[in-house]
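Asks: Using only what follows, build the 3D model:
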Amino acid sequence: MTRRIPRFTPFRAAMFAIPAAIACLALAVFLQPGPSQGAQEDDMFGAADLQDLLAAFEDEPFARPSGPWSVSLPRDYGAHEAMRGDTWMMALHLEDEAGTRIGMTFGLVRLGLRAQAPGSQASPWALRTLYRGHLSLAEDGAAALEAEERFSRGAGAAGADSPSRKLWLDDWQIDYGGASAQEGLTLSASANGLPVRLHLSPAKAPVAMAGDDGAPVRGFVIPRLNVQGTIGKAEAERRVHGVAWLDRLWGDLPLPGGPLSNQRLILHLDDGTDLTLLRTQRSDGRGLATVEGLAVFPDGEALPLPPDGPGAIDMTATASWTTQDGSATYPVAWQLTGPGLDLTVAPMIENQDPGFALPGWIGAVTVSGRHDGVQVAGMGTLQMTDGSAP
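Replies: The predicted structure follows:
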């Protein structure tokens, strides 16, 4: 394969902007005081104003990443509980035995609200940690997706246990119990009572997020994992297979807000290339959009994609979908062009608004076109947190 996308900038935390914004805004929604909450919680957690809440959240003295670092698996699959937060996001692109395409996203977030002093004994009822999880599942030909969102305090119903190598939120669980990184992860979850059990084994090495010592966040992606498992139960159970992308981040999660709109694509092409792109523009539509990302080739070579210059990728919206109440319009179809690249991205189904606490569109897409002069096809995931026009 001709490598015409040049090395330009290091892989950055920008790829994680959407999952982290979802996490922090979902935190604010969850912590809005109910009828009896205000008298029972302290001032930090009784704040009704989002800015007050975020300021209190930001002032807590959590540990920060420091010192030399490289990805260590399976350890770094697990939580870094001394730090403010962890995120796990999986984009899965699957088929069942009949060839029906299925797109799925799974996300889990751990957010520390109050740091624990060394040597102190935490009350099991203290509100110190919040977990948020989401699962969405879209099937080719369906009218809409199956989606579910959950919240929990980290007091037994949700948690992370490093010795047993498990993460859980109610009966949703990520098990990374293998002694070797190649043994991968097992995901057990459900959406509206539809059970999912999948095993993900890395097909490519992790790509570390670049950052100097003292950077507020660290993380990595595994751009391609092979997936085997089942969806459904009893006589309706189906065996599925496919590929997945894993984002993993820990440290001081970026806070939401600001004047920018983001659209992120994660694509798996059938020539073995994996691609993620983040398009950023002013929410009011003014100014030029920037697109940056990462390409990982079949041999595992990872090349960052520049926001400008000779290797830049252009990401142009070609069709939109509007919610039934007209409150938001999402650009759901795209044309990607750049050196050696001409791809058409289309939604698997248009209505992939999951109805989560934070409005957005998180959905499965199909991709076709040409890469380095060769016809390619594939599947992907498109994530958007607002309905701004492109």
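Asks: use CA for all of it now, contacts and neighbours both
Replies: Will do.
Asks: ok, longest helix in the chain?
Replies: Ranked by residue count under DSSP state H, the longest helix found in the chain is helix 17-30.
Asks: quick one: it to chain centroid distance?
Replies: Helix 17-30 sits 11 Å away from the centroid of its parent chain (Cα atoms, centre = their mean, to the nearest Å).
Asks: buried stuff in whatever helix or strand comes next after that helix?
Replies: Downstream of helix 17-30, the next assigned helix or strand under DSSP states H and E is helix 43-46. Neighbour counts over helix 43-46 (16 or more other Cα atoms under 10 Å) mark 45-46 as buried.
Asks: again with stretch 290-302
Replies: Buried, per 16+ other Cα under 10 Å, within stretch 290-302: 290-298, 300, 302.
Asks: now stretch 228-241
Replies: By neighbour count on 16+ other Cα under 10 Å, the buried set for stretch 228-241 is 228-231, 238-241.
Asks: Endpoints of that stretch, how far apart?
Replies: Stretch 228-241 has an end-to-end distance of 5 Å (criterion: Cα to Cα, to the nearest Å).
Asks: And stretch 323-334, by the same measure?
Replies: End-to-end distance for stretch 323-334, by Cα to Cα: 18 Å.
Asks: how about this one, so we can line them up?
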Amino acid sequence: MNNMKQKKIFSISALVVIAFIILIGGAFYLTLWAEATATEESEISAVLKREERTVFDPVLPSEHVSLPEDFRFHPNYQHEWWNYFAKLQDQDGHVYNVQWSYFRVAIDERDTRGWQNPQLFISHIVISRGSHIWREQRVARGGIGQAGMSNRPFRLWIDNWYWRALGTTPFPGQLEISTDTFGLELNTTTNGPFVVNGDKGFQVKHALLSVSSFSFSAPFLNVKGTITLNGQSISVTGSAWTQKEWGSGLIGEDQQGWDWLVFNLDDGRALTVSRYRQNGQVPHLFGTLSTRSGTVFNLTEKDFSITPMQVTSLANGRRMPLQWIVNVPKHGINLTTRISKSDMWQPFLIPYWEGPILASGSNEAWGFMQLTGY
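Replies: Here you go, the predicted model:
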């Protein structure tokens, strides 16, 4: 009799959990597809703002990024985000751009296993070649083995998508993505130093000190592997850029969104610049310039300017500044960007414009751009 009662209680609990997941998933997908009327503030802020009733570790200036230790999972913080950008070529010179993101957000601060685990995992993959684009998204709950991270050896996964390595860091490592229509297997190795952003990894992202994060990047990466498109396996080689960021509450109360551009310059330097926009205030600017020898320059609004030059209307009605001038006078950098494809709006659970860019001027450069809040 007790077993029957336990089974009945378990069944009711399971149904409640499933109903909750369906409700949350439905809300996400309503946001996802209601592009014509939804505002970016509700799409981005609803996920990245810190809830007052939750308690996560604060991002403090007294704490610093330590490598390789901080390749690990940071469950005490609300958010954790990996970005991987790659520019690849096949033997015929055709260019393939790869964008992969792996995002973790905690619904609350509980440390529980199973279906009550509060961690939500989201991963996106986008491959573009000329006017063609392939993309897919995976969403999973933590605590049930469907998604997660291990450190020894290093492994990120969601369903049958993996980043795995033999050691405790991602490099050398392999990104393996398989979908019903396309896939890839990319082996990535370092070709230069890791770069710690901000003040030893502590990066202010808002005029208020309370909105900050920890971050570091690997802008000097070599890639070799295969991309499978339309049933054809294509050997590719090229370069890549990876960034990891974590914190608690990455969006301020009045924040509209951000503009983030990363570049690999033809002289071997790597540049990243960000412009965080908020209502009633001038944008907050920050960036990092790094070299293969290990020299790192942290950039503030006094060191550079980033100016939108052209606004483009997308097919979904959004208007985006897709051309920019980036000027870093002290370091002799003046770049005018251009996009490869304008319609790179990514209609994911966390939606934004993201795609490859090229730049010319003081240097020739390739890179990627991410725009939110428009």
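Asks: How alike are these chains, TM-score-wise?
Replies: The TM-score (TM-score structural alignment, normalised by the length of structure 2) is 0.76; 329 aligned residues with a Cα RMSD of 3.5 Å.
Asks: Which of the buried residues of stretch 290-302 of structure 1 fall in strands?
Replies: Among the buried residues of stretch 290-302 of structure 1, the residues falling in strands (DSSP state E) are 290-296, 302.
Asks: And the lengthiest strand in structure 2, how far out from the chain middle?
Replies: For structure 2, the strand with the greatest residue count under DSSP E is strand 212-229. From the chain centre to the centre of strand 212-229 of structure 2 is a distance of 11 Å (Cα atoms, centre = their mean).
Asks: and if you look at stretch 358-375 of structure 1?
Replies: Distance, centroid of stretch 358-375 of structure 1 to centroid of chain: 16 Å (Cα atoms, centre = their mean).
Asks: try stretch 82-101 of structure 2
Replies: Centroid separation for stretch 82-101 of structure 2 versus its chain: 15 Å, with Cα atoms, centre = their mean.
Asks: With stretch 153-163 of structure 2 instead?
Replies: From the chain centre to the centre of stretch 153-163 of structure 2 is a distance of 16 Å (Cα atoms, centre = their mean).
Asks: With stretch 210-226 of structure 2 instead?
Replies: 9 Å.
Asks: contact partners of the longest helix of structure 1?
Replies: Residues external to helix 17-30 of structure 1 that are found in contact with it (Cα atoms under 8 Å, 6 or more residues apart in numbering): 50, 53-54, 87, 89, 107, 109, 111, 130, 132, 151, 253-257, 262, 264, 357-358, 383-385.
Asks: same question, stretch 214-225 of structure 1
Replies: So stretch 214-225 of structure 1 is contacted by 13, 64-67, 71, 200-211, 243-253, 268, 274, 296 (Cα under 8 Å, 6+ apart).
Asks: Show me which positions of it end up buried.
Replies: So for stretch 214-225 of structure 1, counting by 16+ other Cα under 10 Å, buried means 216-225.
Asks: superposed on structure 2, where does the helix or strand where residue 57 of structure 1 lies end up, distance-wise?
Replies: Using DSSP H and E, residue 57 of structure 1 falls within helix 50-59. Helix 50-59 of structure 1 differs from its equivalent in structure 2 by a mean of 7.4 Å after superposition (mean Cα distance after the TM-score superposition for structure 1).
Asks: Quick check: what element follows that helix along the chain?
Replies: With elements assigned by DSSP H and E, the helix or strand that comes after helix 50-59 of structure 1 is strand 85-96.
Asks: Which part of structure 2 matches that next one?
Replies: Aligned using TM-score structural alignment, strand 85-96 of structure 1 spans residues 79-90 in structure 2.
Asks: what does that stretch contact?
Replies: Outside stretch 79-90 of structure 2, the residues that touch it by Cα under 8 Å, 6+ apart are 48, 74, 95-106, 223, 234-250, 368.
Asks: swap in stretch 252-265 of structure 2?
Replies: Outside stretch 252-265 of structure 2, the residues touching it (Cα under 8 Å, 6+ apart) are 40-41, 44, 49, 206, 211, 219, 251, 270-279, 363-374.
Asks: Would you mind measuring from residue 204 of structure 2 to residue 195 of structure 2?
Replies: Residue 204 of structure 2 is 16 Å from residue 195 of structure 2, by Cα to Cα.
Asks: Of those two, which one has the most company?
Replies: A direct count of neighbours by other Cα atoms under 10 Å for residue 204 of structure 2 and residue 195 places residue 195 higher, at 26 against 22.
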